[in-house]
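Asker: attaching a predicted model along with its sequence, questions to come.
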Amino acid sequence: MNSPLNIAPSNPMNIAPSDKVVKTGVRDVDAVAEGLADVLSESYAVLLKTHSYHWNVEGPLFHAVHVLTEEHYTDLFAAIDVIAERIRALGRVAPMKPSDVVNMSNEHSTLEHPSALWMLEDLAKDNERLAHKLHALVELADARKDHATADLATARIAVHEKAVWMLRALAAS
């Protein structure tokens, strides 16, 4: 049977991603990969909202918010790639369906036309929530002897905690 691209399944160019066994001493790879996928999904939602606010901010804080949100979404985009590659390094397939890649739950709903101050506080809350998820991932990874994931998550915690501070400091100005 041919695929939609008329490539025979036996063709070596028709290899699809699949889970692999990687023996590095990490215990319960599935749990760690699920934790990483959750952080990836949350990060993508924050990236999309941050980018949307970057496009739509208006008012006296326009330039400062525009510049800060660009820094944040650029960092998030790079981080998401690192997180997905960590999932692959653990031998698991990174999320592929849009519904798995982006968590667009009610936690991420926003006003139709928020003010710059509202945007700043909203993004601060999103970054706090992401930092909490990352703290949980550090604990999960440490318990399963996955030091690389714990280090990755620890570095991301510092980024998101700094983002919370910067967003709230700008909102207070």
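Answerer: That came through, no problem. Residues are numbered from 1 along each chain as shown.

Asker: when you work out contacts or count neighbours from here on, use the C-alpha atoms and nothing else.
Answerer: Fine.

Asker: in the strand or helix carrying Leu170, what counts as buried?
Answerer: Using DSSP states H and E, Leu170 sits within helix 147-172. Neighbour-count burial for helix 147-172 flags 149-150, 152-154, 156-157, 159-161, 163-164, 167-168, 171 (criterion: 16 or more other C-alpha atoms under 10 Å).

Asker: same check on stretch 105-124?
Answerer: His108, Ala116, Leu117, Met119, Leu120, Glu121, Asp122, Leu123, Ala124.

Asker: before we move on, what about stretch 37-55?
Answerer: 37-51, 53-54.

Asker: and those, which of them are in helices?
Answerer: Judged by DSSP state H, those include 37-51, 53-54 as members of helices.

Asker: residues contacting the residue nearest the centre of the chain?
Answerer: In the chain, the centroid-proximal residue (C-alpha atoms, centre = their mean) is Ser43; its distance is 2.3 Å. Residues counted as contacts of Ser43 (C-alpha atoms under 8 Å, 6 or more residues apart in numbering) are Leu76, Ile80, Val102, Leu130.

Asker: can you put these in JSON lines and add distance to Gly25, neighbour count and secondary structure?
Answerer: Formatted as JSON lines, those follow (distance: C-alpha to C-alpha, whole Å; neighbours: other C-alpha atoms under 10 Å; DSSP: H, G, I helix; E, B strand; the rest coil):
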{"residue": "Leu76", "distance to Gly25": "29", "neighbour count": "23", "secondary structure": "helix"}
{"residue": "Ile80", "distance to Gly25": "24", "neighbour count": "21", "secondary structure": "helix"}
{"residue": "Val102", "distance to Gly25": "30", "neighbour count": "21", "secondary structure": "coil"}
{"residue": "Leu130", "distance to Gly25": "27", "neighbour count": "22", "secondary structure": "helix"}
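
Asker: then this one, side by side with the first:
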Amino acid sequence: MKIDIGISDEDRKSIAEGLNKVLADTFALYIKTHSFHWNVTGPMFNTLHTMFMTQYTELWTALDEIAERIRALGYPAPGSFSQFAELASIKEEVGVPKANDMIRQLVEGHEAAARTIRSVFPAAEQGSDEPTADLLTQRLQIHDKTAWMLRSMLE
């Protein structure tokens, strides 16, 4: 069935392609944060273990919101590890870094996610896609704040 929500087919495609990257970065950051939650050790164990759980839970919820927006635009959401690996700007961690390195990697991950989100705004604005712009703004606020909070732990 044809989609007629006031956004051209070309604009919907461009927005969905950008959101695919946002979804992939969110998934990569979710996996990394959850792994760090499981594997953190050291004097900050309890603080980081709890903080990482809060963060990965928020990221998990965001995955559904982003994927559902892609679907509302009429495109399939990526859903495989290989698709996410190809689309994500955040690289996986296969080892178990020290706690401060975990924090540093998560700062870098949230900053990368913020850059990806910022790169999608022009497509959303071009298509007058306010719901996507709103979603991107909400996600950006969370990534910027989380990066700041994590960065503060390293000072």
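Answerer: Okay, I see it. What you see is a predicted model, and the numbers here were worked out from it, not measured in a lab.

Asker: returning to what we had before: of the buried residues of stretch 105-124 of the first structure, closest to His135 of the first structure?
Answerer: Of all those, Ala124 has the smallest distance to His135 of the first structure: 16.5 Å, by C-alpha to C-alpha.

Asker: separation between the equivalent of the closest one over in the second structure and Asp101 of the second structure?
Answerer: Aligned counterpart of Ala124 of the first structure in the second structure: Val107 (TM-score structural alignment). From Val107 of the second structure across to Asp101 of the second structure, the span is 10 Å (C-alpha to C-alpha, to the nearest Å).

Asker: got it, and Tyr56 of the second structure?
Answerer: 17 Å.

Asker: what's the burial count for Met1 of the second structure?
Answerer: 4 (other C-alpha atoms under 10 Å).

Asker: same deal with the one 5 residues further on?
Answerer: Here the number of neighbours of Gly6 of the second structure (other C-alpha under 10 Å) works out to 10.

Asker: map Lys32 of the second structure onto the first structure.
Answerer: Using TM-score structural alignment, Lys32 of the second structure sits opposite Lys49 in the first structure.

Asker: before we move on, what about Ala62 of the second structure?
Answerer: So Ala62 of the second structure corresponds to Ala79, using TM-score structural alignment.

Asker: re the thing from before, from the buried residues of helix 147-172 of the first structure, which is closest to Ala89 of the first structure?
Answerer: Thr149 (10.2 Å).

Asker: isn't the closest one right up against Arg86?
Answerer: Yes - assessed by C-alpha atoms under 8 Å, Thr149 of the first structure is found in contact with Arg86 at 7.3 Å.

Asker: look up how far Gly59 of the first structure lies from Leu130 of the first structure.
Answerer: 28 Å.

Asker: with Leu167 of the first structure instead?
Answerer: 16 Å.

Asker: now do His113 of the first structure
Answerer: 13 Å.

Asker: and what of Val65 of the first structure?
Answerer: For Val65 of the first structure relative to Gly59 of the first structure (C-alpha to C-alpha), the value is 10 Å.

Asker: what's the overlap in contacts for those two?
Answerer: In contact with both Val65 of the first structure and Gly59: Ala116, using C-alpha under 8 Å, 6+ apart.

Asker: out of the two, which sits in the more crowded spot?
Answerer: Val65 (25 against 10).

Asker: kindly state which residue of the second structure is aligned to the more buried one.
Answerer: By TM-score structural alignment, Val65 of the first structure lines up with Leu48.

Asker: map Asp134 of the second structure across to the first structure for me.
Answerer: Asp134 of the second structure maps onto Asp151 in the first structure, by TM-score structural alignment.
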